[in-house]
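Enquirer: have a look; sequence and predicted model below, questions after that.
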Amino acid sequence: MEQQRLKSRTEIPEASKWHLEDIFSDNDQWEKAFADVETLLGEGKKFEGHLTDAPETLIGCFEWMDDLSLQIEEVYTYARMRRDEDNRNALYQALTDRAGTLAVKVSSSASFVVPELLAMPEGRLKEFQATSQKMKLYTQALDDILRKKEHILSSVEEKLLAEVGELAEAPGAIFSMANNADLKFPSINDEAGQSVELTKGNFIQFMESHKQGVRKEAFETLYHTYEKQKNTWAATLNSSVKSDVFFAKARNYPSAIEASIDDDRVPLAVYDSLINTVHEFLPQMHRYVQLRKKALKLNELHMYDIYVPIVPETTMTITYEEAKDMLLDGLKPLGQDYLRILEEGLQKKWIDVYENEGKTSGAYSWGTYSSHPYVLLNHQDTLDSVFTLAHEMGHALHTFFSNREQPHLYAGYKIFVAEVASTLNEALVMEHLLETTKDPNTLAYLINHYLEQFRGTIFRQTMFAEFEKKIHSVVEEGGALTADSLSEIYRDLNAVYYGSEVILDPEIAIEWARIPHFYNAFYVYKYATGFSAATAFARAILDEGEPAVARYLKFLSGGSSDYPIELLRKAGVDMETPVPVRNALQVFTGLVERLETLLA
C-alpha cells in the first residue's frame, strides 16, 4: 500500500491558496518598495536634533516615521508570508532575511526620536499641543512614550539597542528553521494500519484517534524526535531567555516579565492573578481528568490520552467548505456588517488553507494596513480545524475593523486584546452548536470539545505562562537553563496541573522544546486572559443582543487608540479584577457537571 505523503506547494489548488499579489503584484514590485524604504531612511536626518524647533517639525517627523513604518510593514510581511508557504524556498529565505535587516535599519533610523522627546521641556510640548490642531492626533502616542521615560536610554544607547535587535531575533529564527524546515518525523501506522508520515500538522489528529496504540506511537515518535536534539533546543531557548533578561536590565526594569507586560501597560498583578485564580480551579481540572479516565474506561490515563474525544461513538469529519458554513451560521449574532466582511474574507482568497511540504505549521492571521488581512491554516477535516478557522478569522476581522476605523498610527492593536476577538468567535460557534444539536452523543462530544478549549486555552496557556515566569527567574537569579532543568520544571508543572490521575509519561517533559511561543516570551498568558474576556463578551452578546454587539464592534474598531485594559473596560470587561477569569472557569465547572450527567 502506497504511503500517504504531504503535497508539494505546486500540488495545492490555486483556489485554496491566499493571494499575496494584493500586497505586491510580483517580486519586482517588492524590490522597488524595498528600494523606496532605503531612500526614505535617509530623510530622518533633517529631523534629528530639531524636534523642539516647531510643531510642524515634530509633526513632519511623526509623518515620516508613520510612512516608514507602513512601507517596511509591507516589505517584511510579504517576504515572510511567501517564505511561510515553503520554508525551504531559498529565494524567500533571502528576501525575509533582507527585509529583517532593513527593519532593524528602520528602527535604528528613528531611534533618536524618543530620547529627544523625553529631553524636551514639558512646557514646550504642551505649547505645541495647544497651538497645533494636528498635534491632537498624537496625544495617545505621546502619552505612551512619556510614561516610559525612566526606561528610555540616551540617543546613542537607543541606537545601539535597535541594532542589537537583529541578534536578539536569532534564537527564534534558528528555532523556526530547525522546527519547520529541517525537522522530519518518522512514519507511523494510522488506524487502518497504513504507514503515514507524522507531521506537526497531523499530530493532533493522531492524538485524537480512538485507538490508544496509534496515540501512543504518535506521542512517543514526536517527542523522541525532539529528544534527540534536546541540548540544541535548550541552548536556543536559553539564549532567547537571556536576551529577554538583557533587554529588561538595559531598560531598567526589575524583571523581564515586567518589561514585557509594560508594552500593554498591564500591571504585574494581572499576570499573577491569572495564575492564582487558575490554581483555585485546578480541583475542577482534576475532576475533568477523572471523568476522562472513567469515560475512556482506562485503568491508567496517560498524557497521550488527553486529547482523544471521550465520546467514542461520535466522529465528526468536517470538510473546509462545511467549516465555512458552520462559521457563518455560528457568528450570526454579530450582525450583518460583521457577516458581510467575513464572507468577503472566505470568498476572496484571504486564506491559505491546506498543509504542504515546508509550510509553516499552525495557523495565524497577518497582513498589512494597505491590504486586507490574511490567514494561514493547515486545515484537517476535524472539528478542531473549524474552531481554528473561527479563531483566525476573529483575528482577521479585528484587524479589518481597526484598519477601517483608525489611522495607521493606531490601527495595530496590542497583543493583550488580540486573543479576545478570536476566542469570542470560537465561543459563539460553540454556543450555536450546543443550542442546535439534538443527538445526546454529539452534544456530549461538543461539550467535551468545549472543555478542551478551556483546558487548552486557560489551563494549558496559564501553565505555559507559569513555566515562562519560572525559567526567566532562573536566569535572573544567576542560574543556568539546561535540557534537564527545563524538563524538570516542565514535568513538575504538568504534575500540578493534571493531578494524580494522569500517568506522567517521561516524554512529556520535553514538550517545551516544540512550543514556538516561548520565543516570544510572556505572550501566552494573553490567550488565557483573552479567552476569559471573550467568554464575558459572548455571554453579553447572547443575552443582550444589539447593545452588546455595538459595544463589542466599537472595541474591535479601537486598535491601539487607548490602552488595552481601558478598551476592554469601556466595553464592559474589567481585567484588573479576577472576575472574568473566575467567571470563565465557573462556565468550565458547569460544563464538567453537564458532561458528567450526559455520560452517567
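Expert: That came through, no problem. All values derive from a computational prediction rather than experimental measurement.

Enquirer: going by C-alpha atoms from here, please, whenever you check contacts or count neighbours.
Expert: Fine.

Enquirer: what does the helix or strand harbouring His472 contact?
Expert: Assigned by DSSP states H and E, His472 belongs to helix 460-476. Helix 460-476 has contacts (Cα atoms under 8 Å, 6 or more residues apart in numbering) with 241-242, 245, 255-257, 274-275, 278, 480-481, 486, 489-490, 493-494, 497, 518, 521-525, 527-528.

Enquirer: which of those count as buried?
Expert: 241-242, 245, 255-257, 274-275, 278, 481, 486, 489-490, 493-494, 497, 518, 521-525, 527-528 (16 or more other Cα atoms under 10 Å).

Enquirer: Glu452 is in contact with Val592, correct?
Expert: No - if you go by Cα atoms under 8 Å, Val592 and Glu452 don't touch, sitting 10.7 Å apart.

Enquirer: quick one, strands of this structure?
Expert: Here the chain has its strands, by DSSP state E, at 187-189, 195-197, 301-302, 351-352, 364-367, 373-376, 502-503.

Enquirer: mind putting those strands into CSV with mean neighbour count and distance to Glu122?
Expert: Converted to CSV, these look like this (neighbours: other Cα atoms under 10 Å; distance: least, Cα to Cα, whole Å):
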stretch, mean neighbour count, distance to Glu122
strand 187-189, 17, 65
strand 195-197, 17, 63
strand 301-302, 18, 61
strand 351-352, 23, 48
strand 364-367, 19, 37
strand 373-376, 24, 39
strand 502-503, 18, 60
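
Enquirer: alright, now check it against this:
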Amino acid sequence: MPEILKERSELDPQFQWDLTPMFESDAAWETALDSLDADIESLAAFAGKLTDAVTIGAYLDASTEVGRKVERLYCYASQRHDEDTRDDKAQSMYARIGSKYVKMAAALSFAQPEILSLPEETLTAIVNDPAVADYKFNLEDLLRGKPHTLTKAEEKLLASFGEVMSAPSEIYHNLEDADLLFDAVKDGSGETVEVTGSNFVPLEMSTDRTLRENAFHSYYKSYREHINTFAASYAGAIKAATAEAAARNYPSSRAMAMAGENVPAEVYDNLVATVRKHIPAMHRYVRLRKKMLGVDALHFYDVYAPLVGDLKKSYSYETAQEMVLKAVAPLGEDYQATVRKAYAERWIDVYPNRGKRGGAYSGGCYDSNPYILLNFSGTLDSVSTLAHEMGHTIHSWRSRQHQPPQYADYTLFVAEVASTVNENLLIEQLLANENDPQTRLYLLNQYLENFKGTVYRQTMFAEFEREAHAMVERGEALNAAALNALYKRLVTDYFGNDMVIDDEIQYEWARIPHFYRPFYVYKYATGYSTAVALSEGILKEGEPAVKRYKEFLSMGGSAYPLDELRHAGVDLATPAPVDAALEKFERILDDAEATLAKLQ
C-alpha cells in the first residue's frame, strides 16, 4: 500500500525549513504588511521629476528598498502557502501580498518611459554621473532598449492590446488542460487504464509495452482531432509576437525575445548547427535503446521506456546529504561549508506532508536564506534533486553575498547552470566508484537521457520555433498541415532511420506549452552544454576552473549572461561549448555500449 502522508504538525521540525529569519511570526508579517501601502505610495512623489542624475538616483534607491520589502513579504507568504496549500490563513497571506505586488508594479510604471523620454545626450550624461554609479549597468541596459521603446501614447495603446495578444496562449491552455479528453486503454493484462494529460508520460515510462502503445495512440488521437484549433492558436501567438516585434522596430520576433538578455542570434544558430553536426551520435543512442529493449522495431512509444530496471535502492536523507557533500568536494571547502550551513540552519523543507506543494524548488529573497523545498522519497532521483536545488541555492547565496540588491538576481539564461553542474558532479562521483555493470549502466543511461532530453530534444524544439516564426514573417500560411510537416521532418532528422516515425508524432508540437513563450527552449540546451563544460573543467583543470566558476556564481545580474559565462571560461558566441558537451555525450555512449557488452 502507498504510504499515507502525515500532517505537517506530525513531522519532526528539524526537517522543516526555518522561516523565522525572515519574520519571527505571522503576526510580525502582518505588521510589516500594514506599513507597505505608505511605502509604495511614497514612490509617486518622483513622478514627473526624473530629469537629472540626483533625482533618478534617489528614485532608484527608494524603489529598490520598497522592492526588497515587498519581496521579503512575498517570499514568506509564498513559502507558508507551500507548506500546506489547504491552509486558509496562508492562502489569504499569499493573495494579499500578490495584490501588493500588482500595486507596486503600477506605482513604478511611470519611471521607465519617463527616463527614456529624455534626450539621448542627457541620458548618456546621466548614465555616467557618479550620482547613479550604483545603477550604471541597469541604466545602460535601459538605454540599450531606447530604440525599441515607443512614445507614451503608443506604449499605452500597445499595453491595451495585452489581453488580446495573450488570448492564443489562453485558448491553448484551456483546450489542453480543460477540454481535451482521451480514450481509456487496455494494458497488457487486459485491465482498463485511464489516460490523462498528467499521466501520459508516466504511462509511456511503463515496462508494459502494450500499455505504452495503446496510451500513445489514444493520446495523439485527441490531438489529431483538434489539430486545426491548436494550429490556429499557435499561429495567432506567433502573429502577436511578430506584430509586436515590428511595432518595436526589431528585425524579427526572435531578435525581440533574445534582446532582453542581450544574446545575439548567432548563439541560437550556433547551437542548432552544432547539434546538427552531432546528430549521428543521437542516432547511435537510438540504436542502443533499440538493442537494450530487444525490440524488432523501435517506436515513439518506446522513447521513455526504462532500459535498465530500477536500482531498488533507498537512501536515507542523511545519506543523501553526505552524497551531495562528497559530490561537490571538487568545488572546495568553502562551497561545502555553505552546503553544511544549509543543512544545519534548516534552509531545507525535506519531506512531503498532506497539502504540501509538490515538486522541488530553490527560493528565498535578498533578505532571507535561499530556501529549498523538497519532497524527498529516498530514491536516487531524490538525491539528484537535492544536488540540483543545492546548486541553485549556492548560486543565489553567493550572488546575494557579493552583489547589492539591484544586481543580486541572475538571469534565466544562466539559471540552470549551477544546478546542472551539481547534478553532473554527483553522477560523475557515483560512476567513478561504481564497478557493478548493471548499476553502472543505469547511471550511464540516466546521463544519456539528460543529454537526449535537454540538448537534442530542446534544440529540435528550437529549430521548430525558428522556422515557424520565420514562415509567418515571410508571409507563408501557418496551418496544421505546414506545422505537422515541419515537425515530422525534424523528428526524422533527429532520431534517424532506426526509429519508426509513427504517424502520430507529427502532432507532438501541439502539446509543447513552451512554444507560447517564444524562443525560451533553446536556453535549456545552452545551459546544459555550459554546465557540462564547467563540470568537466572543474574535474580536469581543478583550482583555476573552480576559482572562475565561483566568481561566476557571485556575479548575480551585474553583467550580461554571455559575459558572465565568458568569465567562467565558456564562450557561447562560439560553437566550442556545445561541441565539447556532445563529445562528452559520445564518450558516455561509448562507456554504455562497452558496459552493455559485459552483461551479454
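Expert: Cool, the structure landed. Small disclaimer: the values here were computed from a predicted structure and weren't measured.

Enquirer: before we move on, back to that, so of the contacts of helix 460-476 of the first structure, which ones are in helices?
Expert: If you go by DSSP state H, the contacts of helix 460-476 of the first structure have 241-242, 245, 256-257, 274-275, 278, 486, 489-490, 493-494, 497, 525, 527-528 in helices.

Enquirer: how about the helix ranked longest in the first structure: buried residues?
Expert: Assignment by DSSP H gives helix 55-85 as the longest helix of the first structure. For helix 55-85 of the first structure, the neighbour count (16+ other Cα under 10 Å) marks 55, 58-59, 61-62, 64-65, 67-85 as buried.

Enquirer: which bit of the second structure covers stretch 525-542 of the first structure?
Expert: The aligned range for stretch 525-542 of the first structure in the second structure is 522-539, by TM-score structural alignment.

Enquirer: other SSEs contacting the longest helix of the first structure?
Expert: helix 27-41, helix 90-109, helix 408-411 (3 or more Cα pairs under 8 Å, 6 or more residues apart in numbering; DSSP states H and E).

Enquirer: with the second structure superposed, average distance for the shortest one?
Expert: Average distance, helix 408-411 of the first structure versus aligned residues of the second structure after superposition (mean Cα distance after the TM-score superposition for the first structure): 0.5 Å.

Enquirer: give me the stretch of the second structure that that helix matches.
Expert: Against the second structure, helix 408-411 of the first structure falls on residues 405-408 (TM-score structural alignment).

Enquirer: please compute how far the matching stretch lies from its chain's middle.
Expert: 20 Å (Cα atoms, centre = their mean, to the nearest Å).

Enquirer: repeat for stretch 1-21 of the second structure
Expert: 27 Å.

Enquirer: tell me the contacts of His372 of the first structure?
Expert: So His372 of the first structure contacts Asp22, Trp350, Phe400 (Cα under 8 Å, 6+ apart).

Enquirer: ok, the aligned residue in the second structure for it to Lys540 of the second structure distance?
Expert: Using TM-score structural alignment, the partner of His372 of the first structure in the second structure is Asn369. The gap separating Asn369 of the second structure from Lys540 of the second structure is 32 Å, by Cα to Cα, to the nearest Å.

Enquirer: next: Pro280 of the second structure.
Expert: Distance from Pro280 of the second structure to Lys540 of the second structure, by Cα to Cα: 27 Å.

Enquirer: what of Ser78 of the second structure?
Expert: Ser78 of the second structure is 41 Å from Lys540 of the second structure, by Cα to Cα.

Enquirer: what of Arg489 of the second structure?
Expert: Relative to Lys540 of the second structure, and taking Cα to Cα, Arg489 of the second structure is found at 39 Å.

Enquirer: settle it for me: which of these two has more neighbours?
Expert: Neighbours were counted for Arg489 of the second structure and for Lys540 using other Cα atoms under 10 Å; Arg489 has more, 14 against 10.

Enquirer: list the contacts for Ala178 of the second structure?
Expert: Counting by Cα under 8 Å, 6+ apart, Ala178 of the second structure has no contacts.

Enquirer: same question for Thr210 of the second structure.
Expert: Lys186, Asp187, Gly188.

Enquirer: that one -> the first structure?
Expert: Checking TM-score structural alignment: Thr210 of the second structure goes with Gly213.

Enquirer: burial count for Ala173 of the first structure?
Expert: Ala173 of the first structure has 15 nearby residues by other Cα under 10 Å.

Enquirer: pull up the distance across stretch 199-207 of the first structure, start to finish.
Expert: End-to-end for stretch 199-207 of the first structure, by Cα to Cα: 12 Å.

Enquirer: what residues does that stretch touch?
Expert: 184-185, 190, 214-216, 218-219, 304-305, 307-308, 355, 361-362, 378, 380, 382.

Enquirer: if we use 6 Å, what do you get?
Expert: Outside stretch 199-207 of the first structure, the residues within contact range by Cα atoms under 6 Å, 6 or more residues apart in numbering are Arg215, Tyr307.

Enquirer: chain center to that stretch, what's the gap?
Expert: That offset, for stretch 199-207 of the first structure, works out to 19 Å (Cα atoms, centre = their mean).

Enquirer: stretch 468-488 of the first structure now?
Expert: 23 Å.

Enquirer: same question for stretch 21-33 of the second structure.
Expert: For stretch 21-33 of the second structure, the distance to the chain centre is 30 Å (Cα atoms, centre = their mean).

Enquirer: next: stretch 266-280 of the second structure.
Expert: On Cα atoms, centre = their mean, the centre of stretch 266-280 of the second structure falls 21 Å from the chain's centre.
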